[in-house]
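[1] sharing a model that was predicted from the sequence below.
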Amino acid sequence: MQKETATSVFESLSSPVRLDVFRLLVRQGPEGMVAGEISAALDVPPTNLSFHLKGMTHATLLTVEQEGRYQRYRANLALMVELIGYLTEECCAGNPDLCVELPGKASCAPAATSVPAVSKKRSKTAVTA
């Protein structure tokens, strides 16, 4: 993933409404939802939602498919996975064995037993002493 693509995705998700829409559609998976269902689920007026859906589609966060007179929106799950990969590709300096896995979610936080924590105050004292 290019840095410009990641920036565009984050800019598009910086709106609370857009973030709610994306999370809702991620929960729906490949089935997606039609615009009216999204509007009702999030209690967002259709005209306001239309603006956000257009922006998110333009940023490739969503795909849209015409179904008769309705439009079905789906989260671009491949882009989401690619973005997560972009954010974590250099996790733990390229040593994935140093990363800890949490129940239900992967985390790139160093394992508590692998690297002792040092407070900033102590490190400044150690440097100046």
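    Yep, it's here. Residues are numbered from 1 along each chain as shown.

[2] contacts, neighbours, all on C-alpha from now
    Fine.

[3] what strand or helix carries the residue nearest the centre of the chain?
    In the chain, the centroid-proximal residue (C-alpha atoms, centre = their mean) is residue 80; its distance is 6.0 Å. Using DSSP states H and E, residue 80 sits within helix 77-88.

[4] second structure for comparison follows:
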Amino acid sequence: MENEQALLTFTALAQATRLETFRLLIKHEPEGLPAGEIARLLAVPQNTMSAHLTVLTRGGLVTSQRRSRSIIYRADLTCVRELMLFLVKDCCGGATEICAPLIADLMPCCPPEKVSS
């Protein structure tokens, strides 16, 4: 991720409703949510939510797909990964003990599945 894209992404998250929207979509991965449902759950008018979803899409954080009469929005987890890597890319200068607590804090969320032999 380049600086310009990182700034677009951070700008998209730098507003309370958009941040709540993104966090809601993260919780509903991989199914996603229709725009109307997002607006209802966050008690935001649909036209306002549409504008927020446009900003999140421009920031690379959200993707959309039409399903019949609905548009389903999903969090773009690739963008999340790239943003996290952008933030910590040069964080420890080779001193892994500095990054180890950060990695440990992220692991309880999504521990890797064990492969059975």
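    Perfect, I can see it now. Bear in mind the structure is a predicted one, so any value in this text is a computation, not a measurement.

[5] which residue packs closest to the residue nearest to the centre of structure 1, ignoring adjacent ones?
    residue 61 (7.9 Å; C-alpha to C-alpha, 6 or more residues apart in numbering).

[6] next, count neighbours for residue 96 of structure 1.
    A count of nearby residues for residue 96 of structure 1, using other C-alpha atoms under 10 Å, gives 14.

[7] so the residue lying closest to it once chain neighbours are set aside, which state does it fall into?
    Sequence neighbours aside, residue 108 is the residue nearest to residue 96 of structure 1 in space, at 8.0 Å (criterion: C-alpha to C-alpha, 6+ apart). For residue 108 of structure 1, the assignment made with DSSP: H, G, I helix; E, B strand; the rest coil gives strand.

[8] go on, residue 71 of structure 1?
    strand.

[9] next up, the contacts around it.
    Taking C-alpha atoms under 8 Å, 6 or more residues apart in numbering, we find residue 71 of structure 1 in contact with 34, 35, 64, 65.

[10] ok, it to residue 42 of structure 1 distance?
    Relative to residue 42 of structure 1, residue 71 of structure 1 is positioned 17 Å away (criterion: C-alpha to C-alpha, to the nearest Å).

[11] again with residue 89 of structure 1
    Separation of residue 89 of structure 1 from residue 42 of structure 1 (C-alpha to C-alpha) stands at 33 Å.

[12] what about the helices in structure 2?
    With helices called from DSSP state H, structure 2 shows them at 3-13, 16-27, 35-42, 46-58, 77-88, 96-106.

[13] and the last one, how far out from the chain middle?
    In other words, helix 96-106 of structure 2. How far helix 96-106 of structure 2 lies from its chain's middle: 21 Å, per C-alpha atoms, centre = their mean, to the nearest Å.
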